[in-house]
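Asker: What follows is a predicted protein model with its sequence.
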Amino acid sequence: MDLSPSRRLVLASQSPARLGLLRQAGFAPEVIVSGVDEDAISADSPAELARVLAEAKADAVSVRAEAAGALVVGCDSVLELDGQAYGKPADAEDATARWKAMRGRAGILRSGHCVIDTASGRRASATASATVRFGEPTDDEIAAYVATGEPLRVAGAFTIDGRAAPFVDSIDGNHGTVLGLSVPLLRQLLASLDVRVTDLWA
């Protein structure tokens, strides 16, 4: 019995969290980093920005020769707070200010997804959302967290699978959405392209 996937799956992201989510769900994706300049892209709302960024990453990778015939998945995340979109903080000072603004409050993590079937040219995209309720870390705890460097590498200046976990009280929505990739939404997008998720299991 052949247990190999029927199609190649390419992740257009260097995020270890996204790669880990896909592997845990039974996939064996290849990784091709898009190189998209995220700061050069804008949109009318945080949810749309997440989707447009995901589309830009998938587009950039799908035209490369090494992605020919593959299913390319692009993802990007932003944190929405007070109607504003926040990606990765610019520096430690920015990350500190973010955390002081977020503590004791709730934000919405928007994760855009785009799947491009390079064999057919068909595509599908959507945004998943999850509400994140932040705890109230002290100034000293925030300083210690920022000093680890972790918040500088992630959208919203936090990640629930790392050192920020003690500072997140609860999540309403899919856990993967907060990590940057909703596997249930990915299944829906693949289905809209007539691809069964089970056929991609490794």
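Answerer: The structure has been received and is ready for your questions.

Asker: only C-alpha atoms for contact and neighbour calcs from this point on.
Answerer: OK.

Asker: any idea how far stretch 10-20 is from the chain center?
Answerer: 8 Å (C-alpha atoms, centre = their mean, to the nearest Å).

Asker: which parts of that stretch are buried?
Answerer: By neighbour count on 16 or more other C-alpha atoms under 10 Å, the buried set for stretch 10-20 is 10-13, 15, 17-19.

Asker: same thing with stretch 79-94?
Answerer: 79-81, 85-89, 92.

Asker: Neighbours of Asp172, how many?
Answerer: 12 (other C-alpha atoms under 10 Å).

Asker: Contacts only, for it.
Answerer: When contacts are counted by C-alpha atoms under 8 Å, 6 or more residues apart in numbering, Asp172 is found next to 130-132.

Asker: Check Ala68 too.
Answerer: So Ala68 contacts 62, 118-119 (C-alpha under 8 Å, 6+ apart).

Asker: Now with 7 Å, please.
Answerer: Residues in contact with Ala68 (C-alpha atoms under 7 Å, 6 or more residues apart in numbering) are 118-119.

Asker: what do you get for the one 4 residues further on?
Answerer: If you count contacts by C-alpha under 7 Å, 6+ apart, Val72 has them with 9-12, 58, 62, 115-117.

Asker: what's the answer for Glu150, then?
Answerer: By C-alpha under 7 Å, 6+ apart, the contact list for Glu150 is empty.

Asker: Among the buried residues of stretch 10-20, name the ones in helices.
Answerer: Using DSSP state H, the members of the buried residues of stretch 10-20 that fall in helices are 17-19.

Asker: between those residues, which is closest to Pro46?
Answerer: Closest to Pro46 out of these is Arg18 (19.8 Å), distances taken as C-alpha to C-alpha.

Asker: Relative to Thr159, how far out is the closest one?
Answerer: As for Arg18, its distance to Thr159 is 12 Å (criterion: C-alpha to C-alpha, to the nearest Å).

Asker: and what of Gly104?
Answerer: Gly104 sits 16 Å away from Thr159, going by C-alpha to C-alpha.

Asker: Then Ala144?
Answerer: According to C-alpha to C-alpha, Ala144 and Thr159 sit 15 Å apart.

Asker: okay, the two: which has more neighbours?
Answerer: Taking other C-alpha under 10 Å, Ala144 and Thr159 do not tie; Thr159 has more neighbours (20 against 12).

Asker: dump the residue contacts of that one.
Answerer: Contacts for Thr159 (C-alpha under 7 Å, 6+ apart) come out as 165, 179.

Asker: Take this one as well and set it beside the first:
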Amino acid sequence: MIPVYLASSSPRRRALLEQVGLPFTVVEPRVEEEMDEQLPPHRLVEKLALRKASSVARQLTGGLVVAADTVVVLGDRVLGKPADAAEAISMLSLLAGNVHEVYTGLAVMEPPPGRRVVTHERTRVRFRPLTAEEIVNYVATGEPLDKAGAYAAQGLGAIFIAGIEGCYFNVVGLPLARLATVLQEFGLNLLRLSRENGVLPA
């Protein structure tokens, strides 16, 4: 099997790859997540994902690198990870009672000068109205502080979500259906891999 390297320090992305039974090695990218707000959101996340994948690919001589980057978009505002609790409160106050979009850029590439595929997924998320007390109490848990948009759909933040249109796993940080389709372009079929190698989700 082709060795797969995940260019991410995110425990959520690691858990999702484990969920679909894909063996992988984590190699953290050496990049700064700089937000270029001049780019449309889908191009921004593609650029950031490609930058992460390229950083890791340069350290390798073979295999396949998978990288992703996620942002939350409300109107014309791009929300990345909050810098502190105050910014998390501000972000959640904006999202409360509104519909926002989650974009994840996905980059899969062979170490240079190999092939690469860069794409993205978009999901619409509707938050129910939130009280100031709910927001403050949620931020006090610490969960929002390393999450794009200051919430975790797979965690306690789930109680704020009134509806989702599109890929749920995209909101968590890695659109699995799109990833499976891209991996097939590189000769990796997740269903066949699990069956042939006995690599099955827990």
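Answerer: Cool, got the structure. Computed from a predicted structure; not experimentally measured.

Asker: circling back to that earlier point, what touches both of Arg18 and Thr159 of the first structure?
Answerer: Counting by C-alpha under 7 Å, 6+ apart, the residues touching both Arg18 of the first structure and Thr159 are Leu179.

Asker: Now do the contacts for the most centrally placed residue in the second structure.
Answerer: By C-alpha atoms, centre = their mean, the second structure has its centre lying nearest to Gly173, at 2.4 Å. With contacts defined as C-alpha under 7 Å, 6+ apart, the neighbours of Gly173 of the second structure are 12-13, 70, 104.

Asker: 10 Å instead, please
Answerer: With contact set as C-alpha atoms under 10 Å, 6 or more residues apart in numbering, Gly173 of the second structure has these partners: 10-13, 16, 68-71, 102-106, 147-148, 152-154.

Asker: which of the contacts of Val72 of the first structure does the second structure keep?
Answerer: Using both residues aligned by TM-score structural alignment, their matches' C-alpha atoms under 7 Å, the second structure keeps these contacts from these: 9-12, 58, 62, 115-117.

Asker: Give me the number of neighbouring residues for the equivalent of Arg30 of the second structure over in the first structure.
Answerer: Matched to the first structure by TM-score structural alignment, Arg30 of the second structure sits across from Gly35. Counted with other C-alpha under 10 Å, the neighbours of Gly35 of the first structure add up to 13.

Asker: doesn't Ala60 make contact with Gly35 of the first structure?
Answerer: Yes: contact status for Gly35 of the first structure versus Ala60: in contact at 7.8 Å, counting by C-alpha atoms under 10 Å.

Asker: if I look at those two, which residues touch both of them?
Answerer: Any residue near both Gly35 of the first structure and Ala60 by C-alpha under 10 Å, 6+ apart counts here, and that gives Ala12.

Asker: circling back to that earlier point, give me the buried subset of the contacts of Gly173 of the second structure.
Answerer: Neighbour counting with 16+ other C-alpha under 10 Å marks 12-13, 16, 68-71, 102-106, 147-148, 152-153 as buried within the contacts of Gly173 of the second structure.

Asker: where does Pro101 of the second structure fall, helix, sheet strand or coil?
Answerer: To be clear, residue 101 of the second structure is Glu; Pro isn't right here. When classified by DSSP: H, G, I helix; E, B strand; the rest coil, Glu101 of the second structure comes out as strand.

Asker: Enumerate every residue touching it.
Answerer: Neighbour list for Glu101 of the second structure: 41, 71-75, 78, 122-126, 164-166, 171 [criterion: C-alpha under 10 Å, 6+ apart].

Asker: For Arg105 of the first structure, the count of nearby residues, please.
Answerer: Arg105 of the first structure has 13 nearby residues by other C-alpha under 10 Å.

Asker: To which residue of the second structure is it aligned?
Answerer: Aligned partner of Arg105 of the first structure by TM-score structural alignment: Asn98.

Asker: And for Ala144 of the first structure?
Answerer: By TM-score structural alignment, Ala144 of the first structure lines up with Asn137 in the second structure.

Asker: which outside residues touch the helix or strand encompassing its match?
Answerer: Element membership of Asn137 of the second structure, judged by DSSP states H and E, is helix 132-140. Contact partners of helix 132-140 of the second structure, identified using C-alpha under 10 Å, 6+ apart, comprise 84-93, 96, 131, 144-145, 150-151, 156-157, 160.

Asker: Show me the residues you listed that map onto strands.
Answerer: Residues of these located in strands (DSSP state E): none.

Asker: which helices and strands sit right next to the longest helix seen in the second structure?
Answerer: Assignment by DSSP H gives helix 41-57 as the longest helix of the second structure. The helices and strands touching helix 41-57 of the second structure, judged by 3 or more C-alpha pairs under 10 Å, 6 or more residues apart in numbering; DSSP states H and E, are strand 4-6, strand 64-74, strand 77-79, strand 99-109, strand 116-127.

Asker: 8 Å instead?
Answerer: strand 64-74, strand 99-109, strand 116-127 (3 or more C-alpha pairs under 8 Å, 6 or more residues apart in numbering; DSSP states H and E).

Asker: got the contact list for the longest one?
Answerer: Outside strand 116-127 of the second structure, the residues that touch it by C-alpha under 8 Å, 6+ apart are 42, 45-46, 49-50, 95-110, 160-168, 170-171, 175, 178, 182.
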